[in-house]
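Asker: heads up, no residue letters with this:
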């Protein structure tokens, strides 16, 4: 029906000799993708600044609490959709999809430049496909299988790199495991949280993750005063990079679908490396560029 209507309209315009009206371009989607890539790229910069003062556990607790508070009104409005039995899945998803990967990325930020975590984060798309294939019977296809191999070769290249003469293999391993957990979480969310309002679901899982992290955060709360820069970075990490960014991301998914929204994956490492270089003077080595190219190229092939 849409094709028939479109053809008749084009024909009428041609026959009448009228100049067709210009089609308005939707700039909101690319601008929101660009902004989201900048915000999530900056999250690795904020972790790098704040984690020396806070430590990974306390920093992640602040991030989770603030992110959950930003989204809590959406959960309150949809509370009837969250009976007690549903929390049996929300609690472990919060652990797998938020608490553990946040801690791993923060731990990695203590030991390697911000760009390292941002590059590892791009593996999430590939791990989601791999977990779906191994445990949920999804087809992977030869093209995506090849993309996985190329992506993992990028991780190997990154893990063997040195920055300022220091090995970063343990930080790469932590970031890769965090991306794997994101991949597991993506499959769990798809199967056990479908039909729920996304912002409310995010508030629920972030709140559960904050409860998971609370004992470790209290036990490792910083004994020394935390600098203003670290507090500002932690607050930005929670409010902007978690709470508000989730709202934008879910709005994008609703407007353009999950595949197109996931293209923000390509922007995060670029902005993560750029901000770390600009504000912290962290180097971007040839090996990091090669590894990032392999990983992002594999993600692009897998999402065609």
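Answerer: Sure thing, it's come through. Keep in mind that what you see is a predicted model, and the values were worked out from it rather than measured.
Asker: When you work out contacts or count neighbours from here on, use the C-alpha atoms and nothing else.
Answerer: Fine.
Asker: just the strands in the chain please.
Answerer: Counting by DSSP state E, residue ranges of the strands within the chain are 162-163, 166-167.
Asker: now the last one: how far from the chain's centre is it?
Answerer: On the basis of Cα atoms, centre = their mean, to the nearest Å, strand 166-167 sits 26 Å off its chain's mean C-alpha point.
Asker: For the stretch 101-250 of the chain, which segments count as helices?
Answerer: For the stretch 101-250 of the chain, the helices defined by DSSP state H, counting those that start in this stretch occupy 114-121, 124-136, 141-159, 169-192, 198-219, 228-238, 245-256.
Asker: Compare the ones you listed and give me the one nearest residue 84.
Answerer: Of all the helices of the stretch 101-250 of the chain, it is helix 198-219 that lies closest to residue 84, at 12.0 Å by Cα to Cα.
Asker: this is the comparison structure:
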């Protein structure tokens, strides 16, 4: 039974990562491009949060989930700002300018950024090698951005949208770290539900106020529904359940597939070409993530046999 649980956990992890990977092309489908805009990034941000919030409220009521305690509201609030509002808003505006494949390379830094912010927020001292990997991954992203800017005729500089993508990565990382602080006590599925419900007082009226008055393509509405239901809600259920069944250490490795799945999904959904340079940079960034994650924890310090447990 244990082997079956581990196998099921891995498949659920892959399913969750697949849902998250398609977020990039689906967000671009929803917002459109600068030349052919559809739904505004602000509407997509609050709308997807409102849709997930309503679903979360139904789930919490159906399962009779207890209300979080006072000390749990602050980390939940930080997770709401980072994951529910900051990340999708910055991502939406960026994807009006750059392709989903381009964004996949920048956001491939997310696991490494999460580990770095965890070390900072939790006052942990990571190994020197981890910071070397973090710098190398960042330099690869900078090189990719400058290469793409020069190819687009913008000279030796940056795509301004890349700054938005970096901001999105930081916002998501902060949200993940603060959400993880209350996951052991609340339960993983309930954390994402409470995060979405906390946003409802803002997201629901904002969605109604920003409802588009102009005609919107059916494909854009499909992208909007996807990011609200699957990216913001169902994906987390599959992901967290996979971590619980298969073990966080094993299942979390499936995250390494995410940038490649995003690039592949953008081909049929958006008609983006399969660019070997983009794939090569994605592979290089993922390589730094693999090494960096192994070095993200501080080296264990030997203690005398008589020393009692601390922390």
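Answerer: On my side now, so go ahead. Keep in mind it's a predicted model, so treat the numbers as computed, not measured.
Asker: Mind checking the strands of structure 1 for the one nearest to residue 91 of structure 1?
Answerer: So among the strands of structure 1, strand 166-167 is nearest, using Cα to Cα, at 35.7 Å.
Asker: Outside of stretch 278-295 of structure 2 itself, list whatever touches it.
Answerer: Residues external to stretch 278-295 of structure 2 that are found in contact with it (Cα atoms under 8 Å, 6 or more residues apart in numbering): 101-102, 104-105, 108-109, 111-112, 115, 126-127, 129-131, 133-134, 136-137, 140-141, 144, 256, 259-260, 263.
Asker: one more time with 6 Å, if that's ok
Answerer: Applying Cα atoms under 6 Å, 6 or more residues apart in numbering, the contact partners of stretch 278-295 of structure 2 are 105, 112, 130, 133, 137.
Asker: neighbours around the fourth one, how many?
Answerer: Per other Cα atoms under 10 Å, the neighbour tally for residue 133 of structure 2 reads 22.
Asker: Which residue in structure 1 occupies the aligned position of it?
Answerer: For residue 133 of structure 2, the aligned position in structure 1 is residue 147, judged by TM-score structural alignment.
Asker: Distance check, that match against residue 100 of structure 1.
Answerer: 26 Å (Cα to Cα, to the nearest Å).
Asker: Check residue 9 of structure 1 too.
Answerer: 55 Å.
Asker: Which of the two has more residues huddled nearby?
Answerer: residue 100 (21 against 12).
Asker: which one is the more buried one nearest to, not counting chain neighbours?
Answerer: residue 178 (7.1 Å; Cα to Cα, 6 or more residues apart in numbering).
Asker: Show the contacting residues for the residue in structure 2 that that neighbour lines up against.
Answerer: Aligned counterpart of residue 178 of structure 1 in structure 2: residue 168 (TM-score structural alignment). Contact analysis of residue 168 of structure 2 by Cα under 6 Å, 6+ apart lists 87, 90-91.
Asker: now do residue 120 of structure 1
Answerer: 175-176.
Asker: Distance check, it against residue 183 of structure 1.
Answerer: Counting by Cα to Cα, the gap from residue 120 of structure 1 to residue 183 of structure 1 is 12 Å.
Asker: for residue 173 of structure 1, same thing?
Answerer: Taking Cα to Cα, one finds residue 173 of structure 1 at 15 Å from residue 183 of structure 1.
Asker: quick one on the thing from earlier: I'd like the contacts of residue 168 of structure 2 written out as TSV, with distance to residue 122 of structure 2 added.
Answerer: Output for those, formatted as TSV (distance: Cα to Cα, whole Å):
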residue	distance to residue 122 of structure 2
87	21
90	25
91	26
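Asker: Output the longest helix belonging to structure 1.
Answerer: Criterion DSSP state H: the longest helix present in structure 1 is helix 28-54.
Asker: which parts of that one are buried?
Answerer: Residues of helix 28-54 of structure 1 classed as buried by neighbour count (16 or more other Cα atoms under 10 Å): 32-54.
Asker: Quick one: list the elements packing against it.
Answerer: helix 228-238, helix 267-280 (3 or more Cα pairs under 6 Å, 6 or more residues apart in numbering; DSSP states H and E).
Asker: where's that helix relative to the chain centroid, distance-wise?
Answerer: 10 Å.
Asker: got the angle for it vs helix 114-121?
Answerer: 120 degrees (axes from the mean of the first three to the mean of the last three Cα atoms, to 10 degrees).
Asker: For the closest residue to residue 170 of structure 2 other than its chain neighbours, give its distance to residue 237 of structure 2.
Answerer: Nearest non-adjacent residue to residue 170 of structure 2, counting by Cα to Cα, 6+ apart: residue 113, 6.8 Å away. To residue 237 of structure 2, residue 113 of structure 2 is 23 Å away according to Cα to Cα.
Asker: same question, residue 173 of structure 2
Answerer: 19 Å.
Asker: more neighbours, these two?
Answerer: Shown here are residue 173 of structure 2 and residue 237; by other Cα under 10 Å, residue 173 has more neighbours (26 against 20).
Asker: ok, the residue mapped onto residue 222 of structure 2 from structure 1 to residue 163 of structure 1 distance?
Answerer: Under the alignment (TM-score structural alignment), residue 222 of structure 2 pairs with residue 232 in structure 1. Distance, residue 232 of structure 1 to residue 163 of structure 1, using Cα to Cα: 27 Å.
Asker: repeat for residue 177 of structure 1
Answerer: Applying Cα to Cα to residue 177 of structure 1 and residue 163 of structure 1 gives a distance of 21 Å.
Asker: Can you get me the start-to-end distance on stretch 213-228 of structure 1?
Answerer: Taking Cα to Cα, the first and last residues of stretch 213-228 of structure 1 lie 23 Å apart.
Asker: chain center to it, what's the gap?
Answerer: 25 Å.
Asker: Over to stretch 140-153 of structure 1?
Answerer: 20 Å.
Asker: Ok, stretch 79-91 of structure 2 next?
Answerer: With Cα atoms, centre = their mean, you get 9 Å for stretch 79-91 of structure 2.
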